[in-house]
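Engineer: Okay, sequence plus prediction incoming.
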Amino acid sequence: MCRMTEVSSLTGRLLVATPALADPNFDRAVVLLLDHDDEGSLGVVLNRPTPVTVGDILAPWAGLAGEPDVVFQGGPVSLDAALGVAVIPGDEGPLGWRRVYGAIGLVDLETPPELLGPALGSLRIFAGYAGWGPGQLESELGDGAWYVVESEPGDVSSPRPETLWRQVLRRQRGELAMIATYPDDPSLN
């Protein structure tokens, strides 16, 4: 068995659900990993917009949210908790923002929005998150449930999140690019 300390961190990478992944919570999901270490993994599903606007639950942040300006279902865990993920270009981020990977970071939603607003490149608000205990994600990866690919800052703020699964796969090389054409319902083929 491979110990996590021997595996490089996947923080900042994308988990793209394989067509064979049977869990309805993650059907065609694209998950940005915000934390991955020997204590487990945490991420947010980037392509599950809800009909709830950011203004409905976090009015002060509404003007800073990217399009679509709705709350996204970040995963099946703690749906009553909100996470803010923002892209902030440059080397230094403002107070209230913690870099996760590259230009992508977490926003402390208790911070006054006016302190972060001028620096924000894009902001997404997520209700809940996806979480895995120690070794759980590695087991799912071993079972072939996920493709692991590099993220791009634009993935967080995709204006058409419903197409993100195909977009991310299409930009890969070889077989993964072909999987982007996999039909929604293969039985109709």
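Structural biologist: Good, I have the coordinates.

Engineer: all contacts plus neighbour counts: C-alpha atoms, from now on.
Structural biologist: Noted.

Engineer: So what's the residue count around the closest residue to residue 31 other than its chain neighbours?
Structural biologist: Leaving aside its chain neighbours, residue 31 sits nearest to residue 45 (4.3 Å; criterion: C-alpha to C-alpha, 6 or more residues apart in numbering). Applying other C-alpha atoms under 10 Å, we find 28 other residues in the vicinity of residue 45.

Engineer: also this one, for the comparison:
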Amino acid sequence: MAESIYVGGLLVATPLLDDPNFRRSVVLILEHDEDGGTLGVVINRPSDISVTSVLPTWDPLVTGPSVLFEGGPVQTDSALALAVVMSGAEPLGWRRLHTGRRGVSRLGTVDLDAPPEILAGEISQMRIFAGYAGWTQGQLAGEVAQGAWYIVDSEPGDTFHPHPSSLWRTVLRRQPGELAFVASYPDDPSQN
């Protein structure tokens, strides 16, 4: 398990976190500043809204499922996209996530105001998120201390997991020690 919050890391909701915005969520950290705050996107919540109905020109580049993901409760009327580039290049319209832990990342954010054609041959995977999750200075650290989140390392396939609804269990199962057992925690403990 990771010991600190860092860009590129994951926040995994503990079973104690019952806020409907984050229950059983997996959040990819996109920005973190000890003196500022933290910004991330929930990567395991596909919505029922097709990309075609909102951003039709980007639909051909989206990695399935071709729907908007619920990125978090903040600014849900805005969209943010993440994409993996095929090479080490930094194409126009794409900004690398500087993780600081795992070396050079091929994952970055996409400028959805850019023409999709300039990225079409450069990216291998892409997802679009409506909204994001945000915490003010010290807020997330407080939630972690209260037992609301596990902080774990991400793996390359997490952001574009083919079965997003199973990502919470998948991430927990691969953790060392007792944390792996949390993956089998029932959805409703009263039904156990």
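Structural biologist: Okay, I see it. A quick note: this is a predicted structure, and the numbers were derived from the prediction, not measured.

Engineer: quick one on the thing from earlier: now do the same for the residue nearest to residue 31 of structure 1: its match in structure 2.
Structural biologist: By TM-score structural alignment, residue 45 of structure 1 lines up with residue 42 in structure 2.

Engineer: Its match contacts residue 74, correct?
Structural biologist: No. The pair residue 42 of structure 2 / residue 74 is not scored as a contact, 11.2 Å apart, by C-alpha atoms under 8 Å.

Engineer: what sits in contact with each of these two?
Structural biologist: 132-133 (C-alpha atoms under 8 Å, 6 or more residues apart in numbering).

Engineer: Tell me the spacing between the aligned partner of residue 73 of structure 2 in structure 1 and residue 120 of structure 1.
Structural biologist: Under the alignment (TM-score structural alignment), residue 73 of structure 2 pairs with residue 76 of structure 1. Distance, residue 76 of structure 1 to residue 120 of structure 1, using C-alpha to C-alpha, to the nearest Å: 27 Å.

Engineer: Which one's more surrounded, the two?
Structural biologist: residue 120 (19 against 15).

Engineer: Tell me who's in contact with the more buried one.
Structural biologist: 64, 86-89.

Engineer: One more: residue 128 of structure 2?
Structural biologist: By C-alpha under 8 Å, 6+ apart, the neighbours of residue 128 of structure 2 are 51, 62, 67-69, 79-82.

Engineer: ok, now residue 188 of structure 1?
Structural biologist: Contacts of residue 188 of structure 1 by C-alpha under 8 Å, 6+ apart: none found.

Engineer: quick one on the thing from earlier: any idea which of the contacts of residue 120 of structure 1 is closest to residue 106 of structure 1?
Structural biologist: residue 86 (6.2 Å; C-alpha to C-alpha).

Engineer: circling back: turn the contacts of residue 128 of structure 2 into TSV, including neighbour count, secondary structure and distance to residue 134 of structure 2.
Structural biologist: Converted to TSV, the contacts of residue 128 of structure 2 look like this (neighbours: other C-alpha atoms under 10 Å; DSSP: H, G, I helix; E, B strand; the rest coil; distance: C-alpha to C-alpha, whole Å):
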residue	neighbour count	secondary structure	distance to residue 134 of structure 2
51	22	helix	23
62	22	coil	24
67	21	strand	22
68	26	strand	19
69	28	strand	16
79	19	strand	14
80	19	strand	13
81	21	strand	16
82	24	strand	17
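
Engineer: of those, closest to residue 10 of structure 2?
Structural biologist: residue 82 (14.8 Å).

Engineer: if I line the two up, what does that closest one land on in structure 1?
Structural biologist: Matched to structure 1 by TM-score structural alignment, residue 82 of structure 2 sits across from residue 85.

Engineer: Assign the closest residue to that match other than its chain neighbours to helix, strand or coil.
Structural biologist: Of all residues not flanking residue 85 of structure 1 in the chain, residue 106 sits nearest, at 4.7 Å (C-alpha to C-alpha, 6+ apart). The local conformation at residue 106 of structure 1, judged by DSSP: H, G, I helix; E, B strand; the rest coil, is strand.
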